[in-house]
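**Student:** Sequence first, then the predicted structure, then my questions.
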Amino acid sequence: MERINCRKCVHFYITWEKTHPYGCRAMGFKTDVLPSVRVYQSSGVHCLRFVEKKFNKE
């Protein structure tokens, strides 16, 4: 399985906090690395809450 890119997920957001700049709304946490990386580090399982953003192609 490829690494999950949180920047393409609807649950990802930027917190603007220096120590924890990235957040995941689905899992309810902030972290200093991309949330998918932190999830894999702590559980050994790839993120199961990933939902790809839909981009308008005009």
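**Tutor:** All right, it came through fine.

**Student:** can we go C-alpha only for contacts and neighbour counts from here?
**Tutor:** OK.

**Student:** any chance you could map the strands in this protein?
**Tutor:** Using DSSP state E, the strands found in the chain span residues 12-14, 22-24, 29-31.

**Student:** another one to put next to it:
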Amino acid sequence: MDNPTNDRRCIRCTHYFITHDTALPYGCNALHFKSRNQPWREVLAASGTPCQYFSPKPGTTRATKA
């Protein structure tokens, strides 16, 4: 099973964005929501599976440390 903390971190995803809303600072364009937590955590909590919309940003690899 994928480890979402290593393979599908939002910061490495093209759909991830930081909002200007202090109450909901993280967002996902693919799923059209903002959250207090990293979107991958919300997806995992709601569905029990890693995000299926993850799309790596150009130039990122699994070996990159964040």
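**Tutor:** Thanks, I have it. Just so it is clear, the structure is predicted and the values come from calculations on it, not from any experiment.

**Student:** Now compute the TM-score of the two chains, please.
**Tutor:** The TM-score (TM-score structural alignment, normalised by the length of structure 1) is 0.89; 56 aligned residues with a CA RMSD of 1.3 Å.

**Student:** if we can go back for a sec, let me have the strands of structure 1 in a markdown table, extended by distance to Met1 of structure 1 and mean neighbour count.
**Tutor:** Formatted as a markdown table, these follow (distance: least, CA to CA, whole Å; neighbours: other CA atoms under 10 Å):
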| stretch | distance to Met1 of structure 1 | mean neighbour count |
| --- | --- | --- |
| strand 12-14 | 20 | 17 |
| strand 22-24 | 21 | 22 |
| strand 29-31 | 23 | 16 |
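
**Student:** Can you say which of those is nearest to Val51 of structure 1?
**Tutor:** strand 12-14 (9.6 Å; CA to CA).

**Student:** tell me the average deviation of the closest one from structure 2 after fitting.
**Tutor:** Taken over the aligned residues, the distance from strand 12-14 of structure 1 to structure 2 averages 0.3 Å (mean CA distance after the TM-score superposition for structure 1).
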